[in-house]
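Q: okay, sequence plus prediction incoming.
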Amino acid sequence: MASPCLRLGLLRRSDRGPSQAGGAHHGPHATDPTLATAIRTVVVLAGARGMVLLVGSHRTLGEVGARSLVSLVLSGLATWASWLCYYRALQDGPASVVVPVDKLSVLVTVVFSVVVLHERVSRRYLAGLGLLVTGTLAMLG
């Protein structure tokens, strides 16, 4: 039986829903990952552009330094690759497995921030991270 969020269609993975007697595929798992990433990118770009114009950030574009620009471009490339992998994973596996694994990216981010950026984390923070990882693994097992 599908989880409530899957039944609501937020991340539905089933190939045949109750209204799909013909077996038509719907949702991100039925769309080519490259096309899905392009569509999602257009929506994100429109929203980001709208927000930049709304708050007036476009006036500070010339103040973006070369180092920041390189960092932002690399971050964008990582996001693009992540989205491609995410949609491909949704094609190959159930959302109930793909989504929790995707959320483990929090762990990767924390490790990166500690090792590369030398950020400090408290024991309480680490305990919370441990709970997050344990909960995710429990969902998969």
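A: All right, it came through fine.
Q: going forward, measure contacts between C-alpha atoms and count neighbours the same way
A: Will do.
Q: for the helix or strand where residue 129 lies, packing partners?
A: Following DSSP states H and E, one finds residue 129 within helix 123-140. Contacts defined by 3 or more C-alpha pairs under 8 Å, 6 or more residues apart in numbering; DSSP states H and E place helix 123-140 against helix 95-103.
Q: what sits up against the helix it packs on?
A: 3, 6, 11, 12, 13, 86, 89, 90, 136, 139, 140 (C-alpha atoms under 8 Å, 6 or more residues apart in numbering).
Q: could you report the neighbour count for the fifth one?
A: Put plainly, it is residue 13. Per other C-alpha atoms under 10 Å, the neighbour tally for residue 13 reads 24.
Q: next, the one to line up against it:
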Amino acid sequence: MSQPWLVFALGSAFFAGLTALFGKMGVENVNSNMATFVRTIVILFVSASIITMNSEWQRVDKFSSRTIIFLVLSGIATGLSWLCYYRALQLGHVAQVASVDKLSVAFAIVLSALILGESLTWQTALGCLLIISGSIVIALPKF
């Protein structure tokens, strides 16, 4: 495959879809913040298991301060995203919540252009607008 990242991106999309479904089912009778905590513990164990199986452990004290800062910021953003996501799943329908959550793609495109200087081609801009449009159409109340 000439695009090896695509396999992992499709895997991410598939598992994110399962996340929405299982998350909705899991927050029915529990506080959404507690549900996020349990989910985070599971992710910790799964990640540690994968790192162990692949012998990929690294010494954190060898990381640059820049790496640590951005991994901490990413962790904070992920945690806040998950807390909001699980609360939204408790309150809304999976299709609506998941589609609005995918606006993260549009945010990532815009922020990567502004902050990282990544190119914003007409195809990327059009795709971004289509994602935004699709999220709005799915999230709107049904008439």
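A: On my side now, so go ahead. Here the structure is a predicted model, which means the values were calculated and not measured.
Q: structural similarity score between the chains, please.
A: The TM-score (TM-score structural alignment, normalised by the length of structure 1) is 0.74; 121 aligned residues with a C-alpha RMSD of 2.1 Å.
Q: can you put the contacts of helix 95-103 of structure 1 in CSV and add distance to residue 55 of structure 1?
A: Converted to CSV, those look like this (distance: C-alpha to C-alpha, whole Å):
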residue, distance to residue 55 of structure 1
3, 39
6, 36
11, 32
12, 35
13, 37
86, 31
89, 36
90, 35
136, 37
139, 40
140, 41
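Q: in the helix ranked longest in structure 2, what counts as buried?
A: Across structure 2, the longest stretch assigned as helix under DSSP state H is helix 65-91. Applying a neighbour-count criterion of 16 or more other C-alpha atoms under 10 Å, the buried positions in helix 65-91 of structure 2 are 82, 83, 84, 85, 86, 87, 88, 89, 90.
Q: export the residues you listed to CSV and tack on distance to residue 102 of structure 2?
A: CSV is the format used below for the buried residues of helix 65-91 of structure 2 (distance: C-alpha to C-alpha, whole Å):
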residue, distance to residue 102 of structure 2
82, 13
83, 16
84, 13
85, 11
86, 14
87, 16
88, 13
89, 14
90, 17
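Q: and which of those is nearest residue 127 of structure 2?
A: Taking C-alpha to C-alpha as the measure, residue 85 is the one of the buried residues of helix 65-91 of structure 2 closest to residue 127 of structure 2, at 23.3 Å.
Q: next one: that closest one from residue 92 of structure 2, what distance?
A: Residue 85 of structure 2 is 10 Å from residue 92 of structure 2, where distance means C-alpha to C-alpha, to the nearest Å.
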